[in-house]
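**Q** predicted coordinates and the sequence they were generated for:
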Amino acid sequence: MPFIARTPTRIDLAGGTLDIWPVYLLLGSGLTLNVAIDIHSHVWLHPGQGPGYRLFSEDTGHWEEASSLVDLRLDGPLGLVARAVRHSAPPEGLTVVTRNEAPKGSGLGASSSLLVALLAALDRLAGKDSDMTGLVDLAADLEAQTIRVPTGKQDYYAAVHGGANAIWFEPGHTRVESLPLTDG
């Protein structure tokens, strides 16, 4: 039986790069506004699929197979997925299938959304409840290691919380306020 996760992408309304450490600290604090949208990232984990690990991206067609965690390529097109799988260290025999509805480079936070879905699914596979703050921090760390530049965190918060959010970045603390949405 697969473990399935789906998370939304987001539109950034205000604040852009004010969610990047240490930018918000140098300014005293930062505030971003975003809204999750109905364009999603999907993850399916299929345990018990024979030896090794298999990663497949439905939207890009990229595929990787490795006999062990250390053999997963961190520098390839599935490097972010491989890094998350390596970090979580699931049992052998795992097939990971991903799909992003957002086009690559769309600016909708698709890779961040996908990473949140993947980490949450890997937690469920391990029988753990996801700590959402820890999940956001871990996702930001893994993505920064993969792309080799600092990352902001608003994308991850949108994927975790959904809806519209005001996110305050302050020294030692991040606060997320859900904002009401109305039709019309």
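**A** Cool, the structure landed.
**Q** going by C-alpha atoms from here, please, whenever you check contacts or count neighbours.
**A** Will do.
**Q** what about the residue nearest to the spatial centre of the chain, helix or strand, and which?
**A** Centroid check for the chain by C-alpha atoms, centre = their mean gives Leu115 as the closest residue, at 2.4 Å. In the assignment (DSSP states H and E), Leu115 maps to helix 110-125.
**Q** quick one, what contacts the residue nearest to the centre of the chain?
**A** Contact analysis of Leu115 by C-alpha atoms under 8 Å, 6 or more residues apart in numbering lists 80-81, 84, 139.
**Q** what's the answer for Leu122, then?
**A** Contacts of Leu122 (C-alpha under 8 Å, 6+ apart): 45, 85, 88, 90.
**Q** quick check, Thr133 in a strand?
**A** No: when DSSP: H, G, I helix; E, B strand; the rest coil is applied, Thr133 is found to be helix, with no strand at that position.
**Q** which helices and strands does the one helix or strand Asp141 maps to pack with?
**A** Using DSSP H and E, Asp141 falls within helix 132-147. The elements that helix 132-147 packs onto, with contact taken as 3 or more C-alpha pairs under 8 Å, 6 or more residues apart in numbering; DSSP states H and E, are helix 79-88, helix 110-125, helix 154-161.
**Q** now the terminal residues of stretch 25-33, how far apart.
**A** 18 Å (C-alpha to C-alpha, to the nearest Å).
**Q** would you mind listing the buried residues in it?
**A** Neighbour counts using 16 or more other C-alpha atoms under 10 Å place 25, 29-33 of stretch 25-33 among the buried residues.
**Q** return the distance of stretch 46-61 from the chain's centre.
**A** 18 Å (C-alpha atoms, centre = their mean, to the nearest Å).
**Q** dropping in the other structure now:
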Amino acid sequence: MKSRIIHAPVRVDLAGGTLDIWPLSTIIPEAVTLNCTLNVGITVKIEQISGPCALVNADTGTTGQVNSTHPDLKLAAGALQFFGKEAAEGLKVTMKSAVPRGSGLGTSSVLLATLLSGISIELGKPMEAREIVRVAADIEARLIDCPTGVQDYIAPLFGGMNAIRFPAGGLDIHPIGIPDGLGERMVLIFTGISHFSGIPNWEMLKGFFDNKNIRSAFYRLAEIANLAVNAAKSGNVDRLALHMREDYNIRKSLPVQLLPKTEVLFQFLESSHLVAGFRMCGAAGGGTVVAIAKEGQKAKLGQKATEMGYPVLNLTPRNRRIETNVE
């Protein structure tokens, strides 16, 4: 029996992370998020079987059914439950990730968007990309009991580098060509600390309403994100790196404490002559740091991070989106 294989890239956010969370995305008029898909990500395999739906997380070996609440399976279960009785039987869904768990590269959200896309096609009712974004955000917020943004769903559905804006009632997704030389200078450093964006997002969201200094910081983040978008549009990697560093400096004042293990890394990145700019991926608190090395210094920067005990992920910017094959 034929299987449907779906490959989807994860993403790196370069500016404006957190600004994609409602209602910040609506309240801040100039809110924009800049992200870019990477060369690898997650794979979902959908097979037709007889009997109840089966879920398999190939990374952990966890198995279950459509009513599973296990952390390794709940996103897949939530996706199947969205389709109701049609998806309660007859499908086996297997998930596998090529990036570390908790990397802060949008893996869970990318997985959910991929599941909705693949299952809807399998059922003969393919969903439009913007519908997937809306549905995925609702499902994930319910499952993690925290606010969620939308950039992670948009990345694999639209692919490449995008500037995402949030006009009333919709999304403005503007594609930008990946600047020449960005891949030759980008270094993605894994802190080794699993990242959960929900709690940091909630803390920052509360701070926006409760603390005028934090509110001002978010407006400044939006200004910086727009400058980063302009730099990316013009293909100026050095200027993009500068605005990433500015983003990091603002985020240090937000209510997400850098974990001790990551402080050592950030102190190095702040002072190193090898680094043009860097920022924390996602909502910080662990996961991955994206750094832009100075011209010709990528290998040395990666080597130094590795010597410090921080693995460098074999990832690079790539114009990819969800791809489906039948085997």
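**A** Cool, got the structure. Since we're looking at a predicted model, the values are computed, not measured.
**Q** mind telling me the TM-score for this superposition?
**A** For this chain pair, the superposition-based TM-score is 0.91 by TM-score structural alignment, normalised by the length of structure 1; 178 aligned residues with a C-alpha RMSD of 1.5 Å.
**Q** give the ChimeraX command for selecting the buried subset of the contacts of Leu115 of structure 1.
**A** Remark: buried members of these, expressed as a ChimeraX selection using 16+ other C-alpha under 10 Å:
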select :80,81,84,139
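**Q** mind listing the strands for the stretch 201-327 of structure 2?
**A** Applying DSSP state E, counting those that start in this stretch to the stretch 201-327 of structure 2 gives strands spanning 275-280, 288-293, 312-313, 323-326.
**Q** Thr94 of structure 2: which of the ones you listed is closest?
**A** Nearest of the strands of the stretch 201-327 of structure 2 to Thr94 of structure 2, taken as C-alpha to C-alpha: strand 323-326 at 14.3 Å.
**Q** number of nearby residues for the closest residue to Phe190 of structure 2 other than its chain neighbours?
**A** Once flanking residues are discounted, Phe190 of structure 2 sits nearest to Thr288: 4.4 Å by C-alpha to C-alpha, 6 or more residues apart in numbering. Counted with other C-alpha atoms under 10 Å, residues neighbouring Thr288 of structure 2 total 31.
**Q** the biggest strand by length in structure 1 packs against which elements?
**A** Under DSSP state E, the strand in structure 1 containing the largest number of residues is strand 30-46. Counting contacts by 3+ C-alpha pairs under 8 Å, 6+ apart, strand 30-46 of structure 1 packs against strand 3-14, strand 94-100, helix 110-125, helix 154-161, strand 164-170.
**Q** the second one maps to which residues in structure 2?
**A** Aligned by TM-score structural alignment, strand 94-100 of structure 1 corresponds to residues 91-97 of structure 2.
**Q** quick revisit: tell me which of the helices and strands packed on helix 132-147 of structure 1 sits nearest to Gln49 of structure 1.
**A** Per C-alpha to C-alpha, nearest to Gln49 of structure 1 of those: helix 110-125, 13.9 Å.
**Q** that closest one aligns to what range in structure 2?
**A** So helix 110-125 of structure 1 is aligned with residues 107-122, judged by TM-score structural alignment.
**Q** swap in stretch 147-164 of structure 1?
**A** Going by TM-score structural alignment: stretch 147-164 of structure 1 matches residues 144-161.
**Q** buried ones in stretch 94-104 of structure 1, by neighbour count?
**A** Those would be 94-100, 102, for stretch 94-104 of structure 1 by 16+ other C-alpha under 10 Å.
**Q** let me know the closest of the residues you listed to Asp183 of structure 1.
**A** Once C-alpha to C-alpha is applied, the member of the buried residues of stretch 94-104 of structure 1 that ends up nearest Asp183 of structure 1 is Ala102, at 23.7 Å.
**Q** any idea how far Thr17 of structure 1 is from that closest one?
**A** Per C-alpha to C-alpha, Ala102 of structure 1 is found 21 Å from Thr17 of structure 1.
**Q** same check, this time on Leu55 of structure 1
**A** The separation that Leu55 of structure 1 has from Thr17 of structure 1, given C-alpha to C-alpha, amounts to 31 Å.
**Q** three-state assignment of His70 of structure 2?
**A** Assignment for His70 of structure 2 (three-state DSSP): coil.
**Q** please report the distance of it from Ile28 of structure 2.
**A** 36 Å.
**Q** tally of neighbours for the closest residue to Ala293 of structure 2 other than its chain neighbours?
**A** Using C-alpha to C-alpha, 6+ apart and skipping residues adjacent in sequence, the residue nearest Ala293 of structure 2 is Val275, 4.5 Å away. A count of nearby residues for Val275 of structure 2, using other C-alpha under 10 Å, gives 22.
**Q** trace Val275 of structure 2 over to structure 1, please.
**A** Using TM-score structural alignment, Val275 of structure 2 sits opposite a gap in structure 1.
**Q** if we can go back for a sec, make a markdown table from the contacts of Leu122 of structure 1 and add neighbour count to it.
**A** Converted to a markdown table, those look like this (neighbours: other C-alpha atoms under 10 Å):
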| residue | neighbour count |
| --- | --- |
| Leu45 | 22 |
| Val85 | 20 |
| Ser88 | 15 |
| Pro90 | 16 |
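**Q** and the two most separated of those?
**A** Distance extremes for these: the farthest pair is Leu45 and Ser88 at 12.8 Å, using C-alpha to C-alpha.
**Q** my guess is the residue nearest to Ala293 of structure 2 meets Ile292, correct?
**A** Yes: counting by C-alpha atoms under 8 Å, Ile292 is a contact partner of Val275 of structure 2 at 6.1 Å.
**Q** what residues does the closest residue to Ile144 of structure 2 other than its chain neighbours make contact with?
**A** Of all residues not flanking Ile144 of structure 2 in the chain, Gly198 sits nearest, at 7.0 Å (C-alpha to C-alpha, 6+ apart). With contact taken as C-alpha under 8 Å, 6+ apart, Gly198 of structure 2 is in contact with 144-148.
**Q** before we move on, back to that, need the helices and strands packed on helix 132-147 of structure 1 in a markdown table with distance to Ala5 of structure 1, can you?
**A** A markdown table is the format used below for these (distance: least, C-alpha to C-alpha, whole Å):
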| stretch | distance to Ala5 of structure 1 |
| --- | --- |
| helix 79-88 | 14 |
| helix 110-125 | 5 |
| helix 154-161 | 11 |
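**Q** for Arg175 of structure 1, find the nearest of those helices.
**A** For Arg175 of structure 1, the closest of these is helix 154-161, at 10.1 Å, according to C-alpha to C-alpha.
**Q** longest helix in structure 2, please.
**A** Longest helix in structure 2 by number of residues (criterion: DSSP state H): helix 212-234.
**Q** which bit of structure 1 covers it?
**A** Using TM-score structural alignment, helix 212-234 of structure 2 pairs with nothing in structure 1.
**Q** nice, that's everything, thank you.
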